[in-house]
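**Q** sequence and predicted model, in that order:
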Amino acid sequence: MSDAQSTRAALARHDKKGVKTATANINAPRWGNALFIAPYMVFFITLLVFPMIWNIWLSLHRADAFSMGRFIGIGNYVRLLNDGVFLKAVWNTFYFVFLSVPPLALVGLFLALALNRQTKTAAALRTLYFSSSVLSVTIVTLIWRIVFIGQFGLLATIYGWFDATPPAFLSDPDLVMIGIAIATVWWCIGLPMMLYLSALQQIPKEIYEAAALDNAGRWRTLRYITLPSIKRTVILVVIIQIVMQFQLFGQARLMTNGGPNNESLPMVLYIYQMAFTRWDIGLGAAASEVLFVMILIAAMAQFMVSRKKGDN
């Protein structure tokens, strides 16, 4: 065999070996790719998974800030069911969600429809309505306490011009949750509005042009084109707001501290009082698990109902 033939044979063997090695590397698992998700998984497990498991474990113990205590099973949950204050907090939370979520979904939609225009005035108004969403809960509650405070507040001043008695939103048991809901809607309306605006701007203009050629009025266009086109966004807004408003805390804590007579005490404030004021951490952990299940059920129920309506 000549030197040229020997060289070609060696190259052929090398090429076959390289092909086999490349094929083997392609089919082999690439554990190195796990490094890309490792930082996220560390934070996910450390800040979410582990606290959830630890909270469930705490809810099964009579624990305080200094010791785990003894294992009592579902004893903390039984204590919650026999606690009238907790049952009142559950009712207040559901009542607040009922007061706040529909206005946030409907008023946000109305503002988005009204401001879905390419004008400087619409852009300025969009910025104005969204600006409240970037405020902290402390500033929001301070503003609305100035509005609602009796005798000297803005609302009392306006009613005084007409010699009328202003509603006592911060002290009347029948109005206190309504007052907190008003402040919350004013604070949170920016996010639903922007989500609706984003969805509205994705609707092709050709559809509206075709509707105009068919002499479709505004109501028919809204009913048969706009609303069906943004149906998924409506569902998203409702679910987001249900989850957010179930977690009412700052407004009630700073505006009324749960008063008067626990009429504005939500579940999160109850959990805070049990765990960090009375140091009954086991009871607070059990209440937080109940809240988690309530939020999950409410969000899933809304999603399933909306999905069935969409299928029909």
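**A** Yep, it's here. Numbers count the residues shown, from 1 in each chain.

**Q** make it CA atoms for all contacts and neighbour counts henceforth
**A** Will do.

**Q** hey, where'd the helices end up in the stretch 51-200 of the chain?
**A** Remark: helices assigned in the stretch 51-200 of the chain by DSSP state H, counting those that start in this stretch are 75-81, 84-114, 120-131, 137-148, 154-161, 176-188, 190-200.

**Q** buried stuff in the fifth one?
**A** Using 16 or more other C-alpha atoms under 10 Å as the burial criterion, the residues of helix 154-161 that qualify are 154-157.

**Q** now render the helices of the stretch 51-200 of the chain as TSV, adding distance to Ala285.
**A** Formatted as TSV, the helices of the stretch 51-200 of the chain follow (distance: least, C-alpha to C-alpha, whole Å):
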stretch	distance to Ala285
helix 75-81	9
helix 84-114	13
helix 120-131	35
helix 137-148	24
helix 154-161	39
helix 176-188	25
helix 190-200	30
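
**Q** of those, which is nearest Gly69?
**A** With C-alpha to C-alpha as the measure, helix 75-81 is the member of the helices of the stretch 51-200 of the chain nearest Gly69 (12.5 Å).

**Q** can you name every helix or strand that the closest one contacts?
**A** Judged by 3 or more C-alpha pairs under 8 Å, 6 or more residues apart in numbering; DSSP states H and E, helix 75-81 is in contact with helix 84-114, helix 281-311.

**Q** ok, and here's another one to check against it:
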Amino acid sequence: MSSTTTTLATTLRPRTATAAESARLRWGRRFQHGGWFVAPFLVLYGLFVMVPVARGLYLSFTDANISGDHTSFVGLDNYREALKDDLVWSSLWHSVQFTLYVVPAIVVVALLMALVAHHTVHFKWLWRLCFFAPFLLPSAVVGNLWWWLFQPVNGMVNHVLGTDTPWLTQKSTAMLAIVVATLWWTVGFSFLLYLAALQAIPRHLYEAAELDGAGAFQRLTHITVPNLRNITGLVLALQILASLQVFDQAVVMYQFTPGPEESTRTFVQYTLEQGFTSYRVGYASAISFILFLIIAVVALGRMWLLRDREEGTTR
């Protein structure tokens, strides 16, 4: 009698799901609630991003030309050649040089613009519109606009400064011209990020500091800047990743040439020269994946630093 009861109880007892079954059920519920909404994006992302990336990775191990005929597998020869190519290193240095110039300038100028727009009493909408409007312009428009502004005779820059500097035709000022144009064009995006972060800082912090006798500079250094630390890290990461891929404004301002003494040829520009001028698609694919690895290292490094900072604050 007891054995029969035990067997019956065992049969009626609900079976405990294994870890694999629990995970499968959990992911099934997640996909049921949101998977169908992101499925069209995933299909398009795989079709127009992952498939071309995989195709480009394959081509980087071949000697493919732009016509696609007579393609043969060459292994790592393209990568070995790229590491020995002086133009690869010089164009990479130009991109890094541009990044070192423009990123700190964007951070400082965007923060100052956000402070002005945040503390202005009248016509706040006008300040925001004026600061953000250049970011809406296409790169071709920006490049041609600043090409005209930097003209040595009729350009507005020399007219305002009272000089006749050939900004676009001498090596010492060629990269600076691109930096100024890029700063004017792209600072509006970082300005919006800083402005939103400023509006999120609790007002009572400033009121308490004023009651303690803190001046404007002390409130800026001890309240504003520390509270903008995370957004500054985001701006730095976004601008570094974008600056390493500089291309549009450089080639438009210099009429698709490498600039005076090849001082403005960027890494992306050299990649396109190899692919569409020298018709070496395989070699261009290898160069592009070298840049991809550099950008990936920068992005992962930023994530690692951010993780350590968050872990340090939680401890």
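**A** Alright, I've got the coordinates. All figures in this text were calculated on a predicted structure; none of them were measured in a lab.

**Q** TM-score them against each other, please.
**A** A TM-score of 0.84 describes the superposed chains when it is computed by TM-score structural alignment, normalised by the length of structure 1; 285 aligned residues with a C-alpha RMSD of 2.4 Å.

**Q** can you lay out the helices and strands packed on helix 75-81 of structure 1 as CSV showing distance to Leu236 of structure 1?
**A** Below are these laid out as CSV (distance: least, C-alpha to C-alpha, whole Å):
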stretch, distance to Leu236 of structure 1
helix 84-114, 10
helix 281-311, 9
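
**Q** can you redo those helices as a markdown table with distance to Leu170 of structure 1 and mean neighbour count?
**A** Listed next are these as a markdown table, based on distance: least, C-alpha to C-alpha, whole Å; neighbours: other C-alpha atoms under 10 Å:
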| stretch | distance to Leu170 of structure 1 | mean neighbour count |
| --- | --- | --- |
| helix 84-114 | 15 | 19 |
| helix 281-311 | 25 | 17 |
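
**Q** between these, which one is nearest to Pro29 of structure 1?
**A** Taking C-alpha to C-alpha, helix 281-311 is the member of those nearest to Pro29 of structure 1, at 36.4 Å.

**Q** measure how far the closest one is from the centre of its chain, please.
**A** Centroid separation for helix 281-311 of structure 1 versus its chain: 12 Å, with C-alpha atoms, centre = their mean, to the nearest Å.

**Q** go on, stretch 141-161 of structure 2?
**A** Its chain's average C-alpha position is 27 Å from that of stretch 141-161 of structure 2, according to C-alpha atoms, centre = their mean.

**Q** ok, stretch 213-221 of structure 1 next?
**A** Put simply, stretch 213-221 of structure 1 sits 35 Å off its chain's centre (C-alpha atoms, centre = their mean).

**Q** what's it aligned against in structure 2?
**A** The aligned range for stretch 213-221 of structure 1 in structure 2 is 211-219, by TM-score structural alignment.

**Q** quick one: buried residues of the matching stretch?
**A** For stretch 211-219 of structure 2, the neighbour count (16+ other C-alpha under 10 Å) marks Arg219 as buried.

**Q** what's the first-to-last distance across it?
**A** Criterion C-alpha to C-alpha, to the nearest Å; first-to-last residue distance in stretch 211-219 of structure 2 is 11 Å.

**Q** now swap in stretch 119-138 of structure 2 and tell me
**A** 30 Å.

**Q** list the buried residues in it.
**A** In terms of neighbour count (16+ other C-alpha under 10 Å), stretch 119-138 of structure 2 has its buried residues at 127-128, 131-132, 134-135.

**Q** rebuild these as TSV, extending it with distance to Asn227 of structure 2.
**A** Shown next, in TSV, are the buried residues of stretch 119-138 of structure 2 (distance: C-alpha to C-alpha, whole Å):
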residue	distance to Asn227 of structure 2
Trp127	23
Arg128	21
Phe131	22
Phe132	23
Pro134	27
Phe135	26
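
**Q** which one of those residues is nearest Val180 of structure 2?
**A** Nearest to Val180 of structure 2 out of these is Pro134 (C-alpha to C-alpha; 12.8 Å).

**Q** and that closest one, what pairs with it in structure 1?
**A** By TM-score structural alignment, Pro134 of structure 2 lines up with Ser132.

**Q** for its match, which non-adjacent residue is spatially closest?
**A** The shortest distance from Ser132 of structure 1 to any non-neighbouring residue, by C-alpha to C-alpha, 6 or more residues apart in numbering, is to Trp187 (5.3 Å).

**Q** give me the aligned partner of that neighbour over in structure 2.
**A** Aligned counterpart of Trp187 of structure 1 in structure 2: Trp185 (TM-score structural alignment).

**Q** many thanks, have a good one.
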